[in-house]
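Engineer: with the sequence up front, the predicted model follows.
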Amino acid sequence: PILFPIFTHYISHSAFGVYVGSSVHEVAQVVAIGKVLGENVADTAILAKMVRVIMLAPFLFAISFIFYNKKESHATTSTGKDTKDSSKRFILPWFAVWFLGVIVLNSILPVPQRVVDGILFFDNILLMMAMAALGLSTQLSIFRAAGPKAFALGLVVFIWLVVAGISLQLIFA
C-alpha cells in the first residue's frame, strides 16, 4: 500500500499485480495485498503468484535430479570392487507432486465450493498453528546470534526484490 501510490504513475494496476504476485513470498500475503489495492490488482497478483507456484514443481524436480546426479558417488570395497553408494538417492519433492495432482484433479473434476471453503478454513488454522510453532521455537537470542550480517543480507534481498521487480515491470510493461 505504501509503494502503490508512488508506482501508479509509472505502471498500471495489472502490472503492479504482476509485481506483487512475482515478488511477494507467500500466497496469503499476495491475496491480502492484492485485495487492499483492488480487485484488478488482486486478480492479476494471484494469477502471477499461481504461475510462479506452478513453475516451482518442475524447478524442484530439476534441482533434485541435478543434485542427485552430483552427489552420486562410488566406493571401493576391500577387494577393489567399485560399488555405488546407495545412501545418495533421488529425492522426489512429494508436495510438488501432490500440488500438481490437485491442480489436474480440480481441472477435471471441480470440487464443490463448500468443500473448498472447508479446506481453506482448515488451511488457515494449520498456517496459524505453524506460525505459532515457529514463534515458539524462536527466541530473540537467535537473532542476536545471527548478527548484523544476517540482517544486512535480508535487507539487500528485500531491496533487490523491490528494485528488480519494478525494473522488470518498467522494461516489459
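Structural biologist: Yes, it's here.

Engineer: can we go C-alpha only for contacts and neighbour counts from here?
Structural biologist: Fine.

Engineer: helices and strands around the strand or helix carrying residue 150, which ones?
Structural biologist: In this assignment (DSSP states H and E), residue 150 forms part of helix 140-172. With contacts defined as 3 or more Cα pairs under 8 Å, 6 or more residues apart in numbering; DSSP states H and E, helix 140-172 has these neighbours: helix 13-23.

Engineer: how about the helix or strand just after the helix it packs on: buried residues?
Structural biologist: Toward the C-terminus, helix 13-23 is succeeded by helix 27-37 as the next helix or strand (DSSP H and E). By neighbour count on 16 or more other Cα atoms under 10 Å, the buried set for helix 27-37 is 30-31, 33-35, 37.

Engineer: just stretch 2-11 next, same as before
Structural biologist: Neighbour count says stretch 2-11 has residue 11 buried, by 16+ other Cα under 10 Å.

Engineer: and that stretch, how far apart are its ends?
Structural biologist: Terminal residues of stretch 2-11 lie 15 Å apart, using Cα to Cα, to the nearest Å.

Engineer: what's it in contact with?
Structural biologist: Stretch 2-11 is contacted by residues 16, 37, 169-170, 173 when judged by Cα atoms under 8 Å, 6 or more residues apart in numbering.

Engineer: next up, a second structure to put side by side with the first:
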Amino acid sequence: MAVAAAAAFVAFLLHLAVPGIPLLTAAVALGMIVAQIPALRPLLDGPLKPGLAVSSRRLLRIGIVLLGLKLSLVDIAGLGLVTIVAIVFVVILTFGVTLLLGRMLGLPGYQPLLIAAGFSICGASAVGAMSAVTRAKDAESATPIALVTLCGTLAIVLLPLARIPLGFDPTEFGTWVGLSVHDVGQVVATAQIVGPVALASAVVVKLTRVLTLAPMVAIVGAVERRRPRAEGSAADSAAGKRPPIVPLFVVGFVAAVLVRTLLPLPDVALQVADILQTALLATALFALGTGIRFAELARTGWKALVVGLGSWVFIAVLSIVAVWVTTGLSAAP
C-alpha cells in the first residue's frame, strides 16, 4: 500500500509538471508502465500483491464514497428536466449498446458488463463498483480500465479540436464533455481547455452521470443475486456468497450526496475531502494499473478494443445529438 501511495505521489508530481495530464490518468498509466517491466513482476505478483489488492479495492471504494461530496441535488436540479432526462438516456442507451456489443463479440466473463459501466457512467470508478457487486476477478477489470484510460486520454486531445466544426459554444461543449468523457479528471482536463464556463457545465453534467452509478449497481446486484439460483448454485447462496444488491460503499456514496445537499459543509471540509478522495483514487488506480499486461491484451484483447472504441464513438455521437436536442428544446418558446 505504501508503494501504491508513493506511486500516486509521483503521478501528482507529473500532473504538476504537465497540468494537461489528469492526475488519475497519470496514476493508472504509471501502474500500467510498471507492470510491463519484467524485473518488477515478481514483486508485483509476490510480496506486493496483497497490499496492491487492498489498495485497488478498499481504497477505491472509500474514494467513491467521498466522490459523493462533490455533488449536490440542488446542482442537478439546476440543469433542468430536459438535460437530466438526456443524461439518463445517454447512460442507459450507451450501457445497453456496449453490453450487447461485448456479448456479441464473445468477451469473457464480466468484461462486457464492466466495459459498459466504465464507458457509460464514470470510467474506472464504475468498473470498480461493478466489480465489487459482481465479485469479478481482478483480471476481468484490467482490460476495461485500460480501455477507459486510453479513450479518455484520446478525448482530451480530440474533443476540443472537434468543438469548432460542431459549432458548440462553451456551455454546449461542456455539456458534451460531461456526457461523453469517462473519468471526472479526464472531464476536467478536456473542458478546461475551452475555459471556466465549459468547465463548470462539464463538471455538473458529469457528476450527475456519476449519480446514476447507484441505481445501475443496484439493478446489477439484484440480477446477480438471482443468477445463482437460476443456475442451480443453491449451495453458494446458502453459504452467503451471493453479492449484495447494493454494496455498502454505494450506499455511502448516496449518503455523501445527501449530506452535501442538506448540510452547510464548510469549504475547508470539502477541500480536505476532495484532496483525500483524489489521493485514494490515485493510489487505487495505480494498483489496478499494475494488473494490466500488454502482452496478454495483445493476444486476447482485440475484441475488447473493438468494443471499447465502438462504445467511445457511440457515446460521443449520441451526446452530440443530446446537446443539439436539449439546446433546441431549451430555446423553444
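Structural biologist: Cool, got the structure. Please read these numbers as outputs of a predicted model, since none were measured by experiment.

Engineer: columns distance to residue 83 of the first structure on top of the buried residues of helix 27-37 of the first structure, output as a markdown table?
Structural biologist: Formatted as a markdown table, the buried residues of helix 27-37 of the first structure follow (distance: Cα to Cα, whole Å):
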| residue | distance to residue 83 of the first structure |
| --- | --- |
| 30 | 49 |
| 31 | 51 |
| 33 | 54 |
| 34 | 55 |
| 35 | 57 |
| 37 | 59 |
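
Engineer: from those, pick the one nearest residue 94 of the first structure.
Structural biologist: The shortest approach to residue 94 of the first structure among the buried residues of helix 27-37 of the first structure belongs to residue 30, at 24.1 Å (Cα to Cα).

Engineer: which residue in the second structure aligns with the closest one?
Structural biologist: With TM-score structural alignment as the criterion, residue 30 of the first structure lines up with residue 187 in the second structure.

Engineer: trace residue 114 of the first structure over to the second structure, please.
Structural biologist: Taking TM-score structural alignment, residue 114 of the first structure has residue 268 as its aligned residue in the second structure.

Engineer: in terms of secondary structure, what does the host helix or strand of that match contact?
Structural biologist: Assessed by DSSP H and E, residue 268 of the second structure sits inside helix 267-289. Helix 267-289 of the second structure is packed against helix 2-17, helix 23-35, helix 49-54, helix 60-67, helix 138-166, with contacts defined by 3+ Cα pairs under 8 Å, 6+ apart.

Engineer: so what does the first one touch, helix or strand wise?
Structural biologist: Helix 2-17 of the second structure makes packing contacts with helix 23-35, helix 267-289 when contacts are defined by 3+ Cα pairs under 8 Å, 6+ apart.

Engineer: just name the most buried of the ones you listed.
Structural biologist: Comparing those by mean neighbour count (mean count of other Cα atoms under 10 Å), helix 23-35 ranks first with a mean of 24.

Engineer: which bit of the first structure covers that helix?
Structural biologist: The aligned range for helix 23-35 of the second structure in the first structure is empty, by TM-score structural alignment.

Engineer: state the next helix or strand along the chain beyond that helix.
Structural biologist: Downstream of helix 23-35 of the second structure, the next assigned helix or strand under DSSP H and E is helix 41-44.
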